[in-house]
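1. sequence plus predicted model, see below.
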Amino acid sequence: MSAFDELFAQHAATAYARQLALADLIGDRDWQLDLNAGVATFGDDLRFPIQLLGTESHIDGSWLWAWANTGSNLPPQLLHLSEWLRAVGEERSVAELTEPGFPLSRADGARLALIASGLTDRCYYRGPYDGGAVFFHLGDLPAEIVAPVSPERAFLVVPQVIGVFELDHRLTLLSFLHQQGWSIADNTPSLVVGRHSSGSEMRVAFDDQNRMTRVSGQI
C-alpha cells in the first residue's frame, strides 16, 4: 500500500461523514467565492472563510495544487492550508501532497480534499466552473458539522465510502470507528465488532481477501 493510499484509508470515512453533514447544512443553495475577501457564501445566510486547495482541469484531466498555481496571483493568505499539506507530504513521504500537479487518474480532487479534511477537521467544497472545478476548505463551521456522527449515520457512512472509493476496507473501518469514539470489541480476519457508548453495536464481516462483505448490528 502506498503512503497516499494508507493516508486516504485512514481519513476517508470520517471526512466523508463530515461532507454529508455539510450537504445537509448547505442544501441546494447557490455558492459564490470571493477571493479578495477570502470567503465563500451559500445562499443569503451562510458565509465561511476559506482556504484554497487546488483545481481540477477537465480539459487535460489534471490536478494543480493552489500553492503551485503561480499564474493566477492567488492571495497568499488563502494558500496556508495547501502549503501546510505540502509540508505534511514531505514529512510523511506522500508524493501526491508535494508534487505541483499530476493526472486525475492518479489522485483526483475529492480524494485529496478528503485527506485534507481528515487531517484538519474541516470540510471542503467542490465549486464547478467551465472546464474544471476549484476545491476549497471552509472554516468556522458549526460544531455539529465536524462532531462524531450518530450511530445511525455511522451505519450508512461505512458502506457508502467503501462503495464510492477504492481503498483498504479494514483500515478504513478501524480508523473510522476509532475516530468516531467506538471501541473495538473484536478484530479477527473475518469479523470486526465495534461498540458505541450509546449501546449500539456494529458487526462488519470480511472475506478472505480482506474486503467488507456485510454490515449488521443494532442501534
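-> Received the coordinates, thanks.
2. contacts, neighbours, all on C-alpha from now
-> Fine.
3. any idea which element the residue nearest the centre of the chain lies in?
-> Taking CA atoms, centre = their mean as the criterion, residue 114 is the residue nearest the geometric centre of the chain, at 1.8 Å. If you go by DSSP states H and E, residue 114 is part of helix 109-120.
4. now the angle between helix 109-120 and the following helix or strand past that helix, please.
-> Helices and strands here follow DSSP H and E; after helix 109-120, the next one along the chain is strand 123-129. In terms of direction (axes from the mean of the first three to the mean of the last three CA atoms, to 10 degrees), strand 123-129 departs from helix 109-120 by 150 degrees.
5. distance from the chain centre to strand 123-129, please.
-> 12 Å (CA atoms, centre = their mean, to the nearest Å).
6. would you say residue 204 is within a strand?
-> Yes - per DSSP: H, G, I helix; E, B strand; the rest coil, residue 204 lies within a strand segment.
7. ok, and here's another one to check against it:
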Amino acid sequence: MSLLRLENYIFAQIENQFRLYEVLPEGFAWHIDMTEELLTFYDPATEKIALKCPFQLVGSKATAPQTFLWAWANTESNLPAAVLEHVRKLKSVAETEGKGEPFTSDQAFALPYDEFGMEMSVLCAGVGGGFCTYACGYDGGVLYTVVETVPQAKALPPDPLRTIRAITTGISAVSFDHKEAVRAYLGEPSADGVYAKAGIKVAFDEQGRIGEMSAVLEPPKRSASPLDSLKRLFGR
C-alpha cells in the first residue's frame, strides 16, 4: 500500500494541530530562525515566547503567480540540510513508488489546486514522523512547515470532542476515503461502530462517507463490594 495516501495521516495530523493550538496563547504569532532551526510561537501583545519548536520545511506558495516550490528545490536560499530531511524523504518515497511530477519538480510549478500545499504538508509530516503541520502565512505567500515535536501538546489528555473536530475538519477540507482514514486513525470499531479508546461512535452512509459522529460516555463504574474480593479469591 502506498505511503503517499492522505488517509494514512490526515486525522492524526489535524488533531495534533488542535493540540498545538491548545497550548498557544490566543492571537499567537510565529517567527522562523534558520540559524537556530527553530519555529517560535509568541504572544505579539507581550512578545512573550510561548514555544520554540524544531521544524521541517515542506515548500512555499507564491500567491500572485499561484506557484509552488519544494523546499529541497529552493537552492538559492541556502537552507540548512537539517530542515529538509522530511521533504527529501517524501521525494524519495515518491520516487520509490514510481511517482514523478509534481513530487520531483525542481522548479516552481503552477499550483495544481488550492489544497495542494496543505496535502503535501500532511504527507510530509506523516512520512517523516512529524507532530503536525503548520502553514506560515506572510505577505505574498505561504511557507508550509512540519512541527517536529511539541511535548506539551502531546501530553494533553485524549478528548472525544477534539477527535470529532479533527475528523469533521478533515472531511470538510479535502477529498479522501473516509473509512480508510478513520481506520488508520482509530483502528477497528466494535460491532456497533464504537471506537472505545477514542470514546466516539462513527456511522457511515452507503457510499462509505461519514454520516454521523457522537461522543460515547462510559457507564459509571460499580462500587466495589466486599463480596467481590471473596469471588476473586475463589475464582468466581
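-> Yes, it's here. What you are looking at is a predicted structure, and each value in this text was computed from that prediction instead of being measured.
8. now what about the TM-score between them?
-> After superposition, the two chains reach a TM-score of 0.81 (TM-score structural alignment, normalised by the length of the first structure), with 206 aligned residues with a CA RMSD of 2.7 Å.
9. before we move on, the earlier item: and the helix holding residue 114 of the first structure, which residues are buried?
-> Applying a neighbour-count criterion of 16 or more other CA atoms under 10 Å, one finds 109, 110, 111, 112, 113, 114, 115, 116, 117, 118 buried in helix 109-120 of the first structure.
10. so what does that helix touch, helix or strand wise?
-> helix 3-26, strand 46-57, strand 123-129, strand 132-138 (3 or more CA pairs under 8 Å, 6 or more residues apart in numbering; DSSP states H and E).
11. how far away from the center of its chain is that helix?
-> 4 Å.
12. the residue nearest to the centre of the first structure matches what in the second structure?
-> Aligned by TM-score structural alignment, residue 114 of the first structure pairs with residue 122 of the second structure.
13. do the same with residue 59 of the first structure
-> Checking TM-score structural alignment: residue 59 of the first structure goes with residue 64.
14. tell me, how many residues neighbour the closest residue in space to that match that isn't next to it in sequence?
-> Distances taken as CA to CA, 6 or more residues apart in numbering place residue 140 nearest to residue 64 of the second structure, at 6.8 Å, with adjacent residues excluded. As a burial measure, residue 140 of the second structure scores 11 neighbours (other CA atoms under 10 Å).
15. next one: residue 18 of the second structure
-> Neighbours around residue 18 of the second structure, by other CA under 10 Å: 17.
16. what residues are up against it?
-> By CA atoms under 8 Å, 6 or more residues apart in numbering, the residues touching residue 18 of the second structure are 162, 166.
17. against residue 158 of the second structure, how distant is it?
-> 12 Å (CA to CA, to the nearest Å).
18. pull the number of nearby residues for the residue in the second structure that residue 137 of the first structure lines up against.
-> Per TM-score structural alignment, the equivalent position to residue 137 of the first structure in the second structure is residue 146. Using other CA under 10 Å, residue 146 of the second structure has 29 other residues around it.
19. residue 146 of the second structure and residue 71 touch, don't they?
-> No - using CA atoms under 8 Å, residue 146 of the second structure is not in contact with residue 71; the gap is 11.9 Å.
20. hmm, who's touching the helix holding residue 114 of the first structure?
-> 7-8, 11-12, 14-16, 53-56, 63, 85, 122-124, 135, 137.
21. what do you get if the cut-off is 7 Å, keeping everything else the same?
-> Contact with helix 109-120 of the first structure is made by 7, 8, 11, 12, 14, 15, 16, 56, 63, 123, 124, 135, as judged by CA atoms under 7 Å, 6 or more residues apart in numbering.
22. residues in contact with residue 32 of the second structure?
-> Per CA under 7 Å, 6+ apart, neighbours of residue 32 of the second structure: 38, 39, 40.
23. in space, what's closest to the first one - neighbours in sequence excluded?
-> Setting aside the residues directly before and after it, residue 38 of the second structure is nearest to residue 54 in space (CA to CA, 6+ apart), at 4.8 Å.
24. the last one too?
-> Closest residue to residue 40 of the second structure apart from its sequence neighbours, by CA to CA, 6+ apart: residue 52 at 4.4 Å.
25. and residue 55 of the second structure, by the same measure?
-> residue 147 (4.6 Å).
26. quick one: contacts for that neighbour?
-> 53, 54, 55, 56, 130, 131, 132, 133, 134.
27. over to residue 14 of the second structure?
-> Per CA under 7 Å, 6+ apart, neighbours of residue 14 of the second structure: residue 166.
28. out of the buried residues of helix 109-120 of the first structure, which is nearest to residue 80 of the first structure?
-> When the buried residues of helix 109-120 of the first structure are ranked by distance to residue 80 of the first structure (CA to CA), residue 116 comes first, at 12.3 Å.
29. how close does that closest one get to residue 89 of the first structure?
-> Distance from residue 116 of the first structure to residue 89 of the first structure, by CA to CA: 11 Å.
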